[in-house]
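# no FASTA, just this:
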């Protein structure tokens, strides 16, 4: 064990020496969670968005989480105090945490390499798999469950990595399907791991979920960015794709790149921004492949689920505009008031499809949040992306609902605890188990509404 740990330590020291020229140094970087009360305070915080040394990783209607480099942290804290904004230091030293986790990853990977399970391609879910390990696991599933699992290669990424969709089906025609993707944002490691662990749970103990519904799972939608975050601890916080759009800054925010109100709100035209929407809608080849795969199965796919982190949200369209009051109540007993208000607005615009979809979305989101809470008391907030989290345009869930006609379209922002996107690997199984409860609810809903009986 000591030898393995020493080897991993030396290896990490080597990779930390590379790649810093394109990333802010994590040495002394801190993660802050800041609460604000007034529009003026929020406006002050917005001034720092996309400034060098600041990485706003989460924003809601009353708080923001931001990573701040060592050279800016003390001055920024003083500014917050002067403007009476409360903040909590969530991570004292991002560099130290990332280094420790990188070492733990290497140690656990080598320990698992000694076991027969690992040799066969099976994942232990005790560490976050890289791109190669994800594909090895997918191959393992197709070999172990030959009558159920198959792989569909939907194309190659910008850097020519194959993108594989896992199909789970017991056969039969005209079955409704549920589509799952994860990993569109490279640093959100818990998302692909959760998607894969839920597949593991389904195949081991819940194959009844395959009887009347087919499943399509794309565990890593952004394979280039995801592999980049695994290639060196210095790259751990990379978010975008790895395409070259002609700027000195690489990559596009894949979840701002869909042809749905593209670049209207909550997206950036700056190639160096983490929310850069790209030079045009669907500029990213990875998104093109997903689009083509889903549209080819238009009418069959009844639910679209995309997994992100973090914050414990179940979100549904729209992100670019508000269709319900911003203070939309979360209690089922008050749902009727929202239905009436939404009905008036939507009937005025003759958009009945959107109204019905909104009702489906909200009802199902409530049930899924309740199912998760029963597992280990994790509380999820639910609502439209615009109202429950923040405005954004060009996301995949809006596109899936409007362009692909999928009435049940959800974004899951998985838990991050005090770690944000650096959630320890020990949380993979707990998060997967509780999220699987929501998956079962979605399956039941799709089965009762769309499957033949």
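Perfect, thanks for sending it. Nothing here was measured: the structure is a model prediction, and the numbers come from that model.

# Could you use CA atoms for every contact and neighbour count after this?
Noted.

# what's the next secondary structure element after the top helix by length along the chain?
Assignment by DSSP state H gives helix 352-376 as the longest helix of the chain. Beyond helix 352-376 on the C-terminal side, the first helix or strand identified by DSSP states H and E is strand 381-384.

# So which elements touch that following strand?
If contacts are counted by 3 or more Cα pairs under 8 Å, 6 or more residues apart in numbering; DSSP states H and E, strand 381-384 sits against strand 313-316, helix 352-376.

# Below is an additional structure, to be compared with the one above:
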């Protein structure tokens, strides 16, 4: 089968040589299974004026740089020979800027899916969408200025711009504004309206584009050693039992390989476990019909209960964070392969 994977998007500008700007360009990884598919890529190179970084062969994935204006046409051209029946799994981290320990989870997943492939069926039979830094401006600010910054960096919420930023995990369009804050200086400020922020809009666009195939959604956060599911008002989705059972299996897989010093994972509805919440990405994704949608709370730094210092990162734990969480994600992925909505048609 012919396969393309969005490798990364160059949303920032940089110069390789004079007058060469790559703002909005997209890099795709391409996998082909035979000579005919490889030749099709060569044809598209000339038709669409693509920049092929690495030519694809049946044994070697290729890399293609696609200009932003040509992205839609490129995707439509390859769709005619692509496989649109595979389920999609989406992983996302750093919606909250200060939760640095979540980044190793998505980066480790990329490594296991692209470089160090040990579970080939998860690569061949699933399309993966991985968003490592969902809040790039906030994440940079937490590095350069305030380590415990949580929100994004949008302005215009007060007349004086004294208070900056929106809690992106309160900005999604499900029960918006019910259990969050309309005070711009609050850490839980939900913004001017649902999807008022470019970051939540970007996530929504990705989710909607793949909603008919999206089977499992992980929004990775820190901290608490818990896997949470919706809804934030305490009402369970119709498939609530399945959601809970899959989460238990994921938690058990992580517990089997975690550090002994870390607590076992627990599982539960977010409202019944913590408190009512609204406007979360998890609830929005669940609400549009995706079967499995979770907030995955990573273990706290040195098992601390403090909401701030618990998000710190022990350097020795970085690789382990990716490894143990991937063991859980694989369990969810295998469940998807066996129980995908596509399998029921």
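Arrived safely. Just so it is clear, the structure is predicted and the values come from calculations on it, not from any experiment.

# May I see the buried residues of the longest helix of structure 1?
Going by neighbour count (16 or more other Cα atoms under 10 Å), the buried part of helix 352-376 of structure 1 is 354-355, 357-359, 361-362, 364-373, 375.

# Strands along structure 2, start to end?
For structure 2, the strands defined by DSSP state E cover 3-10, 25-31, 51-54, 62-66, 88-93, 127-131, 214-222, 226-229, 266-269, 292-298.

# Would you format these as JSON lines with distance to residue 40 of structure 2 and mean neighbour count included?
Below are the strands of structure 2 laid out as JSON lines (distance: least, Cα to Cα, whole Å; neighbours: other Cα atoms under 10 Å):
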{"stretch": "strand 3-10", "distance to residue 40 of structure 2": "12", "mean neighbour count": "16"}
{"stretch": "strand 25-31", "distance to residue 40 of structure 2": "11", "mean neighbour count": "21"}
{"stretch": "strand 51-54", "distance to residue 40 of structure 2": "13", "mean neighbour count": "15"}
{"stretch": "strand 62-66", "distance to residue 40 of structure 2": "13", "mean neighbour count": "22"}
{"stretch": "strand 88-93", "distance to residue 40 of structure 2": "25", "mean neighbour count": "23"}
{"stretch": "strand 127-131", "distance to residue 40 of structure 2": "21", "mean neighbour count": "21"}
{"stretch": "strand 214-222", "distance to residue 40 of structure 2": "28", "mean neighbour count": "26"}
{"stretch": "strand 226-229", "distance to residue 40 of structure 2": "43", "mean neighbour count": "26"}
{"stretch": "strand 266-269", "distance to residue 40 of structure 2": "47", "mean neighbour count": "19"}
{"stretch": "strand 292-298", "distance to residue 40 of structure 2": "36", "mean neighbour count": "24"}
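
# quick revisit: indicate which one of the helices and strands packed on strand 381-384 of structure 1 is closest to residue 423 of structure 1.
strand 313-316 (16.1 Å; Cα to Cα).

# Now that closest one on structure 2. Mean distance?
Mean deviation of strand 313-316 of structure 1 relative to structure 2 after superposition (mean Cα distance after the TM-score superposition for structure 1): 0.6 Å.

# so the helix or strand just after that strand corresponds to what in structure 2?
Remark: after strand 313-316 of structure 1, the chain's next helix or strand is helix 335-348, criterion DSSP H and E. Aligned using TM-score structural alignment, helix 335-348 of structure 1 spans no residues in structure 2.

# repeat for stretch 386-400 of structure 1
Stretch 386-400 of structure 1 covers residues 271-285 of structure 2 once aligned (TM-score structural alignment).

# May I see the buried residues of that stretch?
Here stretch 271-285 of structure 2 shows 271, 276, 277, 278, 279, 280, 281, 282, 283, 284, 285 as buried, counting by 16+ other Cα under 10 Å.

# and if you look at stretch 88-96 of structure 1?
90, 91, 93, 94, 95.

# Looking at those, spot the one nearest residue 292 of structure 1.
Using Cα to Cα, these come closest to residue 292 of structure 1 at residue 94, 38.7 Å.

# All the helices of the stretch 151-300 of structure 1, residue numbers only.
190-205, 223-231, 285-296 (DSSP state H, counting those that start in this stretch).

# Quick one: closest of these to residue 437 of structure 1.
helix 190-205 (9.5 Å).

# helices and strands around the closest one, which ones?
strand 177-182, strand 301-309, helix 428-450.

# rerun that using 10 Å as the cut-off
helix 131-144, strand 162-168, strand 177-182, strand 214-218, strand 301-309, strand 408-414, helix 428-450 (3 or more Cα pairs under 10 Å, 6 or more residues apart in numbering; DSSP states H and E).

# Let's have these in CSV, adding distance to residue 235 of structure 1.
Formatted as CSV, those follow (distance: least, Cα to Cα, whole Å):
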stretch, distance to residue 235 of structure 1
helix 131-144, 15
strand 162-168, 21
strand 177-182, 19
strand 214-218, 23
strand 301-309, 17
strand 408-414, 21
helix 428-450, 21
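
# To residue 56 of structure 1, which of the ones you listed lies closest?
strand 301-309 (13.5 Å).

# Structure 2: matching residues for the closest one?
Under TM-score structural alignment, the match for strand 301-309 of structure 1 is residues 214-222.

# With structure 1 overlaid, report how far the matching stretch is off on average.
Counting by mean Cα distance after the TM-score superposition for structure 1, stretch 214-222 of structure 2 comes out at 0.7 Å.

# from the chain's centre, how far out does that stretch sit?
Taking the mean of its C-alpha atoms, stretch 214-222 of structure 2 sits 6 Å from the chain's own mean (Cα atoms, centre = their mean, to the nearest Å).

# Kindly report the same for stretch 315-328 of structure 2.
Centre to centre, stretch against its chain (Cα atoms, centre = their mean), the figure for stretch 315-328 of structure 2 is 17 Å.

# what span of structure 1 lines up against that stretch?
Using TM-score structural alignment, stretch 315-328 of structure 2 pairs with 425-438 in structure 1.

# so who does the most centrally placed residue in structure 2 touch?
Nearest to the mean C-alpha position of structure 2, by Cα atoms, centre = their mean, lies residue 92 at 1.9 Å. Applying Cα atoms under 10 Å, 6 or more residues apart in numbering to residue 92 of structure 2 gives the contacts 102-103, 105-106, 129-134, 203, 217-221, 295-296.

# which residue lines up with it in structure 1?
Per TM-score structural alignment, residue 92 of structure 2 is aligned with residue 181.

# And that match, how far from residue 111 of structure 1?
From residue 181 of structure 1 across to residue 111 of structure 1, the span is 29 Å (Cα to Cα, to the nearest Å).

# ok, now residue 211 of structure 1?
37 Å.

# Next: residue 383 of structure 1.
According to Cα to Cα, residue 383 of structure 1 and residue 111 of structure 1 sit 42 Å apart.
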